[in-house]
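Novice: Fold the stuff below for me.
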Amino acid sequence: MNRPTEPQKKQELLEQCLATAIEVGVLDASINAIAKRIGTSGRMLVYHFGSKQELERQIISLLETRLREKLWSFHSVSVERDNLTTPLLAMWQHLTSPEMNGLLKLTMELHQRAIQGDLATKGFLERESQQWVDSLSTLTNDRTIGLALFYLFQGAILDFLTTGNAQRGQDAITAFLKSIAA
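Specialist: Coordinates of the predicted model:
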């Protein structure tokens, strides 16, 4: 069996680090804790990434790519305003599914970092927010409704993560859609 080339090994480690960060919902405080979770050494991570900051930067960059891939499926769909309920509730169901829990928690950790002044994280979140608004605007054929839905989803996700109650978010989405249909 051939040993992976260094770029292949680095990419494999990066994928494992992202998967672990999503699984636990946080970026660990030390490079050794990250290494332990993925079954390698801190030295190996430093060898490939140089520092914890660079590793985190690359994890966030890969996360950005993964989130964009998820959004593209919604970006290419366009529906009539009176037929938004099914795709938006399906999106909500997906976001509140157990497999998304770690990703949502990780995203909230990144929000906290941005609030504390981390400029790189602020930039990442600004790009992601813009992608969401663009996708929701395309889906609804209306920029104002797309923006309102983005903020509705943001609040509902925060409520879901803090209370575990997905029904309130679903109810808020349904109520919003009824209000714009009237």
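
Novice: CA only for contacts and neighbour counts going forward, please
Specialist: Will do.

Novice: buried stuff in the lengthiest helix in the chain?
Specialist: The residue-count maximum for a helix in the chain (DSSP state H) belongs to helix 52-75. Neighbour-count burial for helix 52-75, counted by 16 or more other CA atoms under 10 Å, picks out 52, 55-60, 62-63, 71, 74-75.

Novice: And that helix, what does it pack against?
Specialist: helix 6-24, helix 42-49, helix 119-140 (3 or more CA pairs under 8 Å, 6 or more residues apart in numbering; DSSP states H and E).

Novice: can we see that at 7 Å?
Specialist: Contact here means 3 or more CA pairs under 7 Å, 6 or more residues apart in numbering; DSSP states H and E; on that basis helix 52-75 packs against helix 6-24, helix 119-140.

Novice: Now tell me what touches the longest one from outside.
Specialist: Which is helix 119-140. With CA atoms under 7 Å, 6 or more residues apart in numbering as the contact definition, helix 119-140 has outside contacts at 71, 74-75, 77-81, 110, 113-114, 143, 145-147, 150.

Novice: Next, the second sequence, to be compared with the first:
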Amino acid sequence: MEGERVPDERERLLELSARFLLEHGVLDLSLRTLADAIGSSHRVLLYYFDSRETLITDALDEAARLSSVRDASLLGPNGTDADVEQELVRVWRLVSADDQLPLIRLFVQVVALALHNPGPYKNFVDGLQTEWVSAYAAYLRQHGVRPSEADDLAAEIVGLQRGLQLERAIGGSSDMLDRAFAAAAGRWAERVASFA
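Specialist: Predicted coordinates for the structure are as follows:
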């Protein structure tokens, strides 16, 4: 069709890889196994991605995009009329929903790889430390929280979110985890309101 974007080969391989990793994970994954599964060769994957680690981190990002939870751009609306508590809970429910479990498990596996061998995963780790915290901090500043307090509170929110996601990945009760996050969101909303 006219105007329809045709993905290039790298994008096609990336999407196929992301879908495979969501289903099978990354632990003990070889490029040959992945290449066979997606109808390619390990040399082609190396040509497009340079290394197994680059492919894994790019595929994790693609998997998050496919799951519609790529980053904290889920946060909104950004005006001061929005209910902070409800917004935090809404985002939590999106990133911890049953359909996100394959992505959460994949994320945990890549974190484990990065902890074991940080060098090849430097870009992943750098993004891990800044992307969500920066987005939450910007959201909080738009609600009147001073910059230094916004950064600290954002780190607290992301820390709890990730901890509860890990608990979710290993079989924690979604109802219990939802209640825990909602209780914290209520306290955070009170702190945000104190800046108004």
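
Novice: Need the buried ones from the contacts of helix 119-140 of the first structure selected in ChimeraX.
Specialist: Selecting in ChimeraX just the buried members of the contacts of helix 119-140 of the first structure, where the criterion is 16+ other CA under 10 Å, is done with this command:
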select :71,74,75,78,110,114,143,145,146,147,150
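
Novice: Just flag the most distant two among the contacts of helix 119-140 of the first structure.
Specialist: The span of the contacts of helix 119-140 of the first structure, defined through CA to CA, is set by Glu80 and Arg113 at 37.6 Å.

Novice: Looking at the second structure, which helix is longest?
Specialist: With DSSP H applied, the helix covering the greatest number of residues in the second structure is identified as helix 147-169.

Novice: thinking again about what came up before, ok, of the contacts of helix 119-140 of the first structure, which one's closest to Leu14 of the first structure?
Specialist: In terms of CA to CA, no member of the contacts of helix 119-140 of the first structure lies closer to Leu14 of the first structure than Leu110, at 17.7 Å.

Novice: Check the mean deviation of the helix or strand that the closest one is a member of from the second structure.
Specialist: Secondary structure assigned from DSSP states H and E places Leu110 of the first structure in helix 101-115. For helix 101-115 of the first structure, the mean distance from the matching residues in the second structure following superposition reads 1.1 Å, by mean CA distance after the TM-score superposition for the first structure.

Novice: mind putting the helices and strands packed on helix 52-75 of the first structure in TSV, distance to Asp171 of the first structure included?
Specialist: Formatted as TSV, the entries for those read as follows, by distance: least, CA to CA, whole Å:
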stretch	distance to Asp171 of the first structure
helix 6-24	27
helix 119-140	18
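
Novice: how about JSON lines for these, with mean neighbour count added?
Specialist: As requested, those are exported to JSON lines (neighbours: other CA atoms under 10 Å):
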{"stretch": "helix 6-24", "mean neighbour count": "17"}
{"stretch": "helix 119-140", "mean neighbour count": "18"}
